[in-house]
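1. Structural data only, the sequence is not supplied:
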């Protein structure tokens, strides 16, 4: 299975030799949380995770064989699907290249700013072509959750903190105890917001280390 961040990178199933493409709707496509898509090049005989409630084959105890009903048990999340469609349409209007260029500039400024701060370690490839606009960092001797709470309560800046559903990665990075702060930039973020975030991280770091 091939998983990438749609809405940020040009993906073509035939060109990229993808058989199964799964993606969440709430990340690069700006759809609601709880939405996602699985695109299958052909029938690989996948077993559905949930059975029942198709609305069209109520007499069956198992899912029908035809697509897409085989994988769509229960009432569909119609508002979520409509929201995902709106997100996809917004991405198409802005254009993937335009979005990536904008986010890359924000990411470059943020990473360059972090590297100038003492006690701060930034993770991920330095080659921006090998990553999307998601940056994780660690401040020495400060829990990632504490940084996130201060950013939220004092600066009204939302980030994610902790292990990010990837404990083995954090064991490898030796950040399992304090976790990392993760910042994601999107098409509607601005350079002023990046500068404000950098100033906030600097102030927090200086308050804890001086």
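-> Yes, it's here. All values reported here derive from a predicted model rather than from experimental measurement.
2. Every contact and neighbour count from this point should use C-alpha atoms.
-> Will do.
3. Distance-wise, check residue 114 relative to residue 38.
-> When C-alpha to C-alpha, to the nearest Å is applied, the distance between residue 114 and residue 38 equals 37 Å.
4. Compare the two and say which is more crowded by neighbours.
-> In this comparison of residue 114 against residue 38, neighbours counted by other C-alpha atoms under 10 Å, the higher total goes to residue 114 at 20 against 11.
5. Check it against this one:
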């Protein structure tokens, strides 16, 4: 059965309201738009780091947030992975320890070492974040997010700090991971090339509103509706 995310949120930001009404299946959804358009706030509402004023967020039939029913699950209970722009790794933990942080159970039979091997960082298992490159830190953050067994993965400009060659390589890896995990990936970026390469669909936000949606890819049953 496919994972399904439905979101209807309304939240006041400093100079406009963020209003979104969307439905996402197992796809790579990319969100673009100018700085301050509400992209990161959208991710944080999904993860539980921010609370909408009104609306509902449902993942696979499980209510994560409902203003009407006064439900607001904390981030640790949402089964939502989040890869931050700065990766948010613990500097005092090794790559292996960072990856294992928050791991609740096996995912597809993969343990920490197998995950590190899949992401090509097993040889760095005993090193610390300060001893590895930006691309290796990004892979470590991905390993940690995936080992927590998410039903939805959020990525907030995870490639923005990397050099061009590393970005191109990691785009392909992200696409492969989404297909392998078969869960929704939602990525925020300012890079139109990155959006075109990764997105099954691309949504542009401006001042909290959807102004256009790409319609060139498959999955016609995945729709975003203006709210």
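-> Received, thanks. Because the structure is predicted, anything quoted here is derived from the model rather than measured.
6. tm score of chain vs chain?
-> A TM-score of 0.23 describes the superposed chains when it is computed by TM-score structural alignment, normalised by the length of structure 1; 85 aligned residues with a C-alpha RMSD of 5.7 Å.
7. What are the buried residues along the helix or strand harbouring residue 122 of structure 1?
-> Assessed by DSSP states H and E, residue 122 of structure 1 sits inside strand 120-123. Of the residues in strand 120-123 of structure 1, those buried under the neighbour-count criterion (16 or more other C-alpha atoms under 10 Å) are 120-122.
8. Check stretch 82-92 of structure 1 too.
-> Residues 83-88, 91 are the ones in stretch 82-92 of structure 1 that count as buried (16+ other C-alpha under 10 Å).
9. Now do the host helix or strand of residue 137 of structure 1: which elements does it pack against?
-> Counting by DSSP H and E, the secondary-structure element that holds residue 137 of structure 1 is strand 134-139. Counting by 3 or more C-alpha pairs under 8 Å, 6 or more residues apart in numbering; DSSP states H and E, the packing neighbours recorded for strand 134-139 of structure 1 are helix 96-115, strand 120-123, strand 180-184.
10. Check which element follows the last one along the chain.
-> Just to be clear, that refers to strand 180-184 of structure 1. Criterion used, DSSP H and E; the element after strand 180-184 of structure 1 is helix 191-209.
11. Compute the inter-axis angle for that next one and helix 96-115.
-> Regarding helix 191-209 of structure 1 and helix 96-115, their directions subtend 20 degrees when assessed with axes from the mean of the first three to the mean of the last three C-alpha atoms, to 10 degrees.
12. Helix or strand: which one has residue 11 of structure 2?
-> Take DSSP H and E as the rule and residue 11 of structure 2 turns out to sit in strand 5-12.
13. do the same with residue 168 of structure 2
-> Following DSSP H and E, the helix or strand that holds residue 168 of structure 2 is helix 164-181.
14. what's the helix or strand just after that helix packed up against?
-> Under the assignment DSSP H and E, the closest C-terminal helix or strand after helix 164-181 of structure 2 is strand 185-188. Where contact means 3+ C-alpha pairs under 8 Å, 6+ apart, strand 185-188 of structure 2 is packed against strand 28-32, strand 152-156.
15. tell me which residues of strand 185-188 of structure 2 are tucked away?
-> By neighbour count with 16+ other C-alpha under 10 Å, strand 185-188 of structure 2 contains the buried residues 185-188.
16. and if you look at stretch 100-108 of structure 1?
-> Residues of stretch 100-108 of structure 1 classed as buried: 100, 102-104, 106-108 (neighbour count, 16+ other C-alpha under 10 Å).
17. what angle sits between the strand holding residue 11 of structure 2 and strand 152-156?
-> Between strand 5-12 of structure 2 and strand 152-156, the angle comes out at 40 degrees (the same axes, to 10 degrees).
18. on contacts alone, who are the packing partners of strand 5-12 of structure 2?
-> Contacting strand 5-12 of structure 2 under the criterion 3+ C-alpha pairs under 8 Å, 6+ apart are the following elements: strand 17-24, strand 54-59.
19. Out of these, which gets nearest to residue 172 of structure 2?
-> Residue 172 of structure 2 sits nearest to strand 17-24 of all the helices and strands packed on strand 5-12 of structure 2, at 21.3 Å, using C-alpha to C-alpha.
20. Pull out the buried positions in that closest one.
-> Buried residues in strand 17-24 of structure 2, counting neighbours by 16+ other C-alpha under 10 Å, are found at 17-22, 24.
21. can you redo those as a markdown table with distance to residue 114 of structure 2?
-> Converted to a markdown table, those look like this (distance: C-alpha to C-alpha, whole Å):
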| residue | distance to residue 114 of structure 2 |
| --- | --- |
| 17 | 44 |
| 18 | 40 |
| 19 | 41 |
| 20 | 38 |
| 21 | 38 |
| 22 | 35 |
| 24 | 29 |
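22. closest to residue 112 of structure 2 among the residues you listed?
-> The closest of these, once distances to residue 112 of structure 2 are taken by C-alpha to C-alpha, is residue 24, at 29.0 Å.
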